[in-house]
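K.L.:
The sequence and its predicted three-dimensional model are supplied below.
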Amino acid sequence: MGDWSFLGRLLENAQEHSTVIGKVWLTVLFIFRILVLGAAAEEVWGDEQSDFTCNTQQPGCENVCYDEAFPISHIRFWVLQIIFVSTPTLIYLGHVLHIVRMEEKRREKEEEQRKASRHQEERDHLYRNGGGGGKKEKPPIRDEHGKIRIRGALLRTYVFNIIFKTLFEVGFILGQYFLYGFQLSPLYKCGRWPCPNTVDCFISRPTEKTIFIIFMLVVACVSLLLNLLEIYHLGWKKVKQGVSNEFAPDRMALPLARDEAVESNMI
């Protein structure tokens, strides 16, 4: 299995811009999934195909029975699960970095404008106080502690991040159930061609592998629960506001426009 250090560094950066529950979720992902998968689970499944034996000498029978018993290796399945549930967080991190970069560019531009018009102090004073028809300054993206404020478009991205993580968790839990179930039997009966008849195949270390399957299932359920708690933590009202606030100004502008038209007609 490949090196997880790059993904770990990205998730560590995302942790700085997450809620408290989001930080717990990332900790669970990194410690109980990535580290356990790399340190222990891969060793348990290292002999998965080599020690899968069937009581037949028919060429090709053992291979097709292994393919039927394990359409995809548990290790590769869990690696895909980690990648999929991490991707929404990485997209959110990309949005955060984009906002930070845009803020830096805006500050650099304002600094250049102040240097270029330093001899026009009076005009600069009016501009800073909102006079002279200047642009209205945007609210700061950071709070008093220097952390990124999760609101507006960033809040929507964060909400969709949680929603997609939840959907991926549910999808992979169901996928694991339909592919293998949640326990491995030491005996697997196979009647697939080219086997001459129904043959008995034996799986190595089924009890130990079942323990790992249950452990990874519990971790997935804990991650799913944390996602649901985070949605509750954000609050349904805040979630609704984050998803729909970009359309609110247009809806508010219509009544104001009608009121102004009525007043002009009265005059």
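P.N.:
That came through, no problem. The structure presented is a predicted model; accordingly, all values stated were derived computationally and were not measured.
K.L.:
hey, let's count contacts and neighbours off CA atoms from now on
P.N.:
Fine.
K.L.:
Which parts of the stretch 1-150 of the chain are helices?
P.N.:
Counting by DSSP state H, counting those that start in this stretch, the segments of the stretch 1-150 of the chain that form helices are 5-15, 20-29, 36, 42-44, 61-69, 74-116, 121-128.
K.L.:
try this one side by side with the last:
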Amino acid sequence: MWHLLEKISEQVTKYSTFLGQLWYILVFVFRLIVVVTIGGAVYGDEQSAFKCSTDVVGCQNICYNQFAKVSHMRFWAFQLLAVATPSVFFHFYSMYMSGEIQKLKNSEDHLRQLEEADQDHLLPKNAQDEKDFKKMSKRRKSIGHVKVRKIYSGNELKEIPYTNKIHYAYYLSIIIRLIMEGVFIYIGYTLFKLMDPKCQHTPTDPMCPGSNNPIYFLWIRVPAMYKCEGNPGTDVYTACTMHVRDNGFVPCFVSRPYEKTVFLCYMSILSGICFVISALELVI
């Protein structure tokens, strides 16, 4: 997987701006590494360590499903897949266009050699040459005007082909990943706006979900105790009838709430930064 990411990053960064390269670093290093390495140690026992103050069969599972509709780790994995997919498609498109440009260049060089070798007979020497030369006009129209960009790759100065179609495809990938980032920030807020116990008494607190403060999209707290509540007719009320009827809720306790808050804020803030970077890359 790391080899594939390296190839994609190498290809896409040839055509990206400084902001684009910064985006790749944040996504494929600072965000992806949490999902594939560090996060597993914190979230490995998230369901087994979720304990409620009742042994009623099914109650704890229902409360956990209400508390964590989607696991943080799985959500981040889907999020990274969605925001990285446009870059992957651009990688394959730019490789295809580079191949077409190289084929056109080879055909033009071959034709030039034939012209220089025999000024009186300019016809292709074999069927393959004839086939390649017939495709030259079509390739020229498909590729368009080819420019050359010079970039540093390591310690070497390299020339890469650049066309308007590659330019438009790159900015289309930015627009799509910007949309995906915004959609997942909103979905994440909707899924993870867990009611902090403090907010039940002060709902106007700017850091509470009831305040509709935009900052809360990026700064969500995971409570140490979750009040599993349910109205008559809901799954929670059915599974935890005695507890809910007597106390109004089932108290459930979350494992490592502080660590999960740190991870949740870390990933949410990076999502917000990546969203801003993508927006700036479109307008600058």
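P.N.:
Alright, I've got the coordinates. Predicted model, so just to flag it, every value in this text is computed and none were measured.
K.L.:
Take the helices of the stretch 1-150 of the first structure and write them to TSV, including distance to residue 244 of the first structure and mean neighbour count.
P.N.:
As requested, these are arranged in TSV below (distance: least, Cα to Cα, whole Å; neighbours: other Cα atoms under 10 Å):
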stretch	distance to residue 244 of the first structure	mean neighbour count
helix 5-15	25	15
helix 20-29	23	18
helix 36	40	16
helix 42-44	45	15
helix 61-69	47	19
helix 74-116	18	15
helix 121-128	31	14
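K.L.:
out of those helices, nearest to residue 179 of the first structure?
P.N.:
Residue 179 of the first structure lies closest to helix 61-69 among the helices of the stretch 1-150 of the first structure, at 8.7 Å (Cα to Cα).
K.L.:
Which other helices and strands does the closest one contact?
P.N.:
Here helix 61-69 of the first structure touches no other helix or strand, going by 3 or more Cα pairs under 8 Å, 6 or more residues apart in numbering; DSSP states H and E.
K.L.:
Onto which residues of the second structure does it map?
P.N.:
On the second structure, the counterpart of helix 61-69 of the first structure by TM-score structural alignment is residues 59-67.
K.L.:
Contact partners for the counterpart of residue 38 of the second structure in the first structure?
P.N.:
Following TM-score structural alignment, the counterpart assigned to residue 38 of the second structure within the first structure is residue 40. Contacts for residue 40 of the first structure (Cα atoms under 8 Å, 6 or more residues apart in numbering) come out as none.
K.L.:
follow-up on the earlier one: between the helices of the stretch 1-150 of the first structure, which gets nearest to residue 221 of the first structure?
P.N.:
Comparing the helices of the stretch 1-150 of the first structure by their distance to residue 221 of the first structure (Cα to Cα), the top pick is helix 20-29, with 11.1 Å.
K.L.:
List the superposition-based mean deviation of that closest one with respect to the second structure.
P.N.:
Here helix 20-29 of the first structure, set against the second structure after superposition, deviates by a mean of 0.9 Å using mean Cα distance after the TM-score superposition for the first structure.
K.L.:
start and end residues in the second structure for that helix, please.
P.N.:
Here helix 20-29 of the first structure aligns to the second structure at residues 18-27, judged by TM-score structural alignment.
K.L.:
swap in stretch 98-109 of the first structure?
P.N.:
Stretch 98-109 of the first structure corresponds to residues 96-107 in the second structure, going by TM-score structural alignment.
K.L.:
What lies in contact with the match of helix 61-69 of the first structure?
P.N.:
Contacts of stretch 59-67 of the second structure (Cα under 8 Å, 6+ apart): 47, 50-52, 54, 194, 226, 228, 235-236, 239-240, 252.
K.L.:
Report the mean deviation for it after fitting onto the first structure.
P.N.:
Mean for stretch 59-67 of the second structure is 1.2 Å (mean Cα distance after the TM-score superposition for the first structure).
K.L.:
Okay, buried residues for stretch 159-167 of the first structure please.
P.N.:
Using 16 or more other Cα atoms under 10 Å as the test for burial, stretch 159-167 of the first structure gives 159, 160, 161, 162, 163, 164, 165, 166.
K.L.:
what span of the second structure lines up against that stretch?
P.N.:
Under the alignment (TM-score structural alignment), stretch 159-167 of the first structure falls on residues 171-179 in the second structure.
K.L.:
which one of the helices of the stretch 1-150 of the first structure lies closest to residue 238 of the first structure?
P.N.:
In terms of Cα to Cα, the element of these nearest to residue 238 of the first structure is helix 20-29, at 16.1 Å.
K.L.:
same for that closest one, what does it pack against?
P.N.:
Secondary-structure packing of helix 20-29 of the first structure (3+ Cα pairs under 8 Å, 6+ apart): helix 5-15, helix 206-234.
K.L.:
Apply 7 Å and report the result again.
P.N.:
Where contact means 3 or more Cα pairs under 7 Å, 6 or more residues apart in numbering; DSSP states H and E, helix 20-29 of the first structure is packed against helix 206-234.
K.L.:
Distance check, the nearest residue to residue 103 of the first structure once chain neighbours are set aside against residue 128 of the first structure.
P.N.:
Spatial nearest neighbour of residue 103 of the first structure, excluding adjacent residues (Cα to Cα, 6 or more residues apart in numbering): residue 141 at 7.9 Å. Residue 141 of the first structure is 18 Å from residue 128 of the first structure, where distance means Cα to Cα, to the nearest Å.
K.L.:
Ok, residue 12 of the first structure next?
P.N.:
Separation of residue 12 of the first structure from residue 128 of the first structure (Cα to Cα): 37 Å.
K.L.:
what's the match of helix 20-29 of the first structure in contact with?
P.N.:
Defining contact as Cα atoms under 7 Å, 6 or more residues apart in numbering, one finds that stretch 18-27 of the second structure is touched by 13, 274, 277, 281.
K.L.:
Brilliant, that's me finished.
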